[in-house]
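1. just need the structure, nothing else, for what follows:
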Amino acid sequence: MRSTALDVTTLENLVSAAVAAPSIHNTQPWRFRLDPDTTTLEIRAEATRGLRHTDPTGRGLYLSVGCALLNLRVAVAHYGWEPVSRLLPRPDEPDLLATVRLGGSAGASSTPHLYRTLWRRHSSRFPFSDRQLPPAVLTELTEAAHAEGALLSRPDPAESDRLLRLTREAERRNTVHPDRAAESRRWVHDPTGADLGIPTAALGPQDFLEHLPMRDFGAHQHPDVLTARPFEKRPSIAVLSTTHDRRADWLRAGQALERVLLVATSHGVRASLLHQALEWPDLREQLVGAHGSRGANAQMVLRLGYGPQGPPSPRRTADQVLADEPLSRRTR
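-> Below you'll find the predicted structure:
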């Protein structure tokens, strides 16, 4: 039986793995705390990094934390412990979104490739090729979502076009909404050592034919920032949804999203997240059409394919996101 004593290096690696997860606008809206008495890692919401205009309900923040939670579970299993996770464990502490206790020895991890993959997963906002995903890979992605209690639906071409029209309408609204546009621009930066937000190099071009509505993060006000290039003719679109739409479901959706992204990355499949229509309640209601289950709630629209990896966005260090004491004093 492995001891649950944590050394500093392992703690740093666990938290760094969690922080490698994607987050809305790369806000990284989380902080971590170790309870050394129970060897439990807490994940708390960092409210100061919420997007008041783009994500007023906090759903995107919860999805982001769910992604980090999945990475933390994968990392804990990689180091030989059983990750015992709880969602929203203390109702009187609403910022405490999840905990992961290092349980007894779990033996060899059943998904060692996911730990290796999480370090090289990046969103790609660049054009993909017209190569289609193999059916076996699509099945594995669907199973990855199902393992976390979510549904990954693959719409047919006509339905994909409808979803892209909704996304295009949402992008149009975002660009003319002064508060949302300004909020997006604040999270785009030049590579000057910032540890949050999105580097301009990671924005990618716009679709020359205007079929694929990639988010421009307010760069439309500076036309020289984003160039236009042809994108794939038939984008591979998927919709991640959950049966219910409560805070716990948002966290489950985030875990499902990250598991899908990690499995995709392990197969060399790139992904970008088309979140725009989810930011407008009337458009979000229309996202789950004939391809979805009755009563399903859309949580994310994904674009999948083969193409350039895209540059990484910066991440905060483990010491920056761990609460309270210096890293060297947090273990026993």
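2. alpha carbons only for contacts and neighbour counts from here, please
-> Fine.
3. the stretch 201-332 of the chain: strands as residue ranges?
-> According to DSSP state E, counting those that start in this stretch, the stretch 201-332 of the chain carries its strands in the segments 206-207, 228-229, 236-242, 270-273, 297-305.
4. show me what the second one packs onto, helices and strands only.
-> Packing partners of strand 228-229 (3 or more Cα pairs under 8 Å, 6 or more residues apart in numbering; DSSP states H and E): strand 206-207.
5. neighbours around Ala136, how many?
-> Neighbour count for Ala136, taken as other Cα atoms under 10 Å: 9.
6. could you do Asp130 as well?
-> Neighbour tally, Asp130, other Cα under 10 Å: 15.
7. now it, what's its secondary structure?
-> Three-state call for Asp130 (DSSP: H, G, I helix; E, B strand; the rest coil): coil.
8. and the strands of the stretch 201-332 of the chain as JSON lines, adding distance to Val76?
-> Converted to JSON lines, these look like this (distance: least, Cα to Cα, whole Å):
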{"stretch": "strand 206-207", "distance to Val76": "39"}
{"stretch": "strand 228-229", "distance to Val76": "42"}
{"stretch": "strand 236-242", "distance to Val76": "25"}
{"stretch": "strand 270-273", "distance to Val76": "25"}
{"stretch": "strand 297-305", "distance to Val76": "26"}
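9. Leu41 is in contact with Leu322, correct?
-> No - Leu322 lies out of contact with Leu41 (Cα atoms under 8 Å); the separation is 9.8 Å.
10. let's see this one next, to set against the first:
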Amino acid sequence: MTSPDPTPAGAAIAYGEADLRRAAEAGIRAPSLVNSQPWRFGLRDGAIEVRVDAERLLAADRAGWAARIACGAATYNARLALAGAGVPAVTDIYPILTDRSLVARLRAGAPRPPTYAEVELYAAVPRRYSNRGPFWPAPVPADVRRRLIDAARSQAAWLDLLVGATAIAGFSEIAHSADRVLRRDARYQAEIATWSHADQAPDGVPVSAGAPLAEPHDLLPQRLFNDRRRGQWHDYEPEPLVGILGVSGDRPADQVAAGQAMQKVLLTATAAGLDTSMISQPIEVPAAREQLRRSLRRAGFPQIAIRFGFGTPGHPTPRRDVPDVLA
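-> Presented below is the predicted three-dimensional model:
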């Protein structure tokens, strides 16, 4: 799976160490399940490689789906950083077969100034983070919704925004059912708990960035990262805007591509002033995922659910230093 190659025939352009660092600085700002940051970046034969860091794989992610989604998001950030510097990349996505750790390879294309859209999205990279708290009930404008859908479509993915109380109630039932399955798995819960920190560790989720304790009337499930109760009048929005992002296939390469599409959607939302958080429980439980797919009446495969809205300023999660992610 390769993006169009803008390099003129016979041109010999290669990335260097400065490009690698620039790509990694943006790549580490991508989201990942419990902020596990399962990526590494390296330079080989003038191309930048994005790899799954085997030492940071979650036991809960047995099939590697979450790691590939995260590395796809990191790849998209790296692409933006390179385009912003005037050296856009030709991106090859690799199905993890012969080299199980290799996710994507970024080859240097023809130099050109960045587009306005690339500048806007690159500027959003350091401002994007998951806001797990309640959002205001104000609706997301129709033109912003269209931009989110177009962002997914531009990366060969689809984004279905759930409209109406019936659609939200159906998703809520599926999401809560999946969450109950995961909560009954003691090993899963123990691993999630190890990624919750009271201090500013370079990875994981600080307790300050976790959602407040769930209440029985909440429409959407939240992971337990702290024991903080919400204040009065701080309930979750009664009609959340939830989008389901998916792609046509479900091979490793498809999941990496979905990660790139997810990141473009998240950055588009950030640039438009929205807050976001991700709901992965219905994807992590196979039966729930199939139920979700059937409810959407889609031939493809849902890869992540995203909540959009306007929230109060939250708490970005920390990131490892760039030297720690260089191969």
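11. ok, back up a step: closest to His122 of the first structure out of the strands of the stretch 201-332 of the first structure?
-> strand 270-273 (7.9 Å; Cα to Cα).
12. so the closest one corresponds to what in the second structure?
-> Using TM-score structural alignment, the residues of the second structure aligned to strand 270-273 of the first structure are 275-278.
13. show me what the matching stretch is in contact with.
-> 129-132, 135, 266, 269-270, 304-311 (Cα atoms under 8 Å, 6 or more residues apart in numbering).
14. which residues does Val144 of the second structure contact?
-> 269, 272.
15. how much space between the counterpart of it in the first structure and Val263 of the first structure?
-> Using TM-score structural alignment as the criterion, Val144 of the second structure maps onto Val137 of the first structure. Remark: distance between Val137 of the first structure and Val263 of the first structure (Cα to Cα, to the nearest Å) = 9 Å.
16. now swap in His291 of the first structure and tell me
-> 22 Å.
17. so those two - more neighbours on which side?
-> Neighbour count, other Cα under 10 Å: between His291 of the first structure and Val263, Val263 has more, with 22 against 16.
18. residues contacting the closest residue in space to that one that isn't next to it in sequence?
-> Closest residue in space to Val263 of the first structure, ignoring its immediate chain neighbours: Leu141 at 6.5 Å, by Cα to Cα, 6 or more residues apart in numbering. By Cα under 8 Å, 6+ apart, the residues touching Leu141 of the first structure are 152, 260, 263-264.
19. from Ser277 of the second structure, how far out is the corresponding residue of the second structure for Pro22 of the first structure?
-> Under the alignment (TM-score structural alignment), Pro22 of the first structure pairs with Pro31 of the second structure. Distance of Pro31 of the second structure to Ser277 of the second structure, computed by Cα to Cα: 10 Å.
20. what touches both of those two?
-> With Cα under 8 Å, 6+ apart, Pro31 of the second structure and Ser277 have common neighbours 129-130.
21. what is the equivalent residue in the first structure for Val256 of the second structure?
-> Checking TM-score structural alignment: Val256 of the second structure goes with Leu251.
22. re the thing from before, Leu133 of the first structure is nearest to which of the strands of the stretch 201-332 of the first structure?
-> strand 297-305 (6.7 Å).
23. what residues are up against the residue nearest to the match of Pro22 of the first structure when sequence neighbours are not counted?
-> Distances taken as Cα to Cα, 6+ apart place Ala70 nearest to Pro31 of the second structure, at 6.1 Å, with adjacent residues excluded. Counting by Cα under 8 Å, 6+ apart, Ala70 of the second structure makes contact with 30-33, 37-39, 256, 259.
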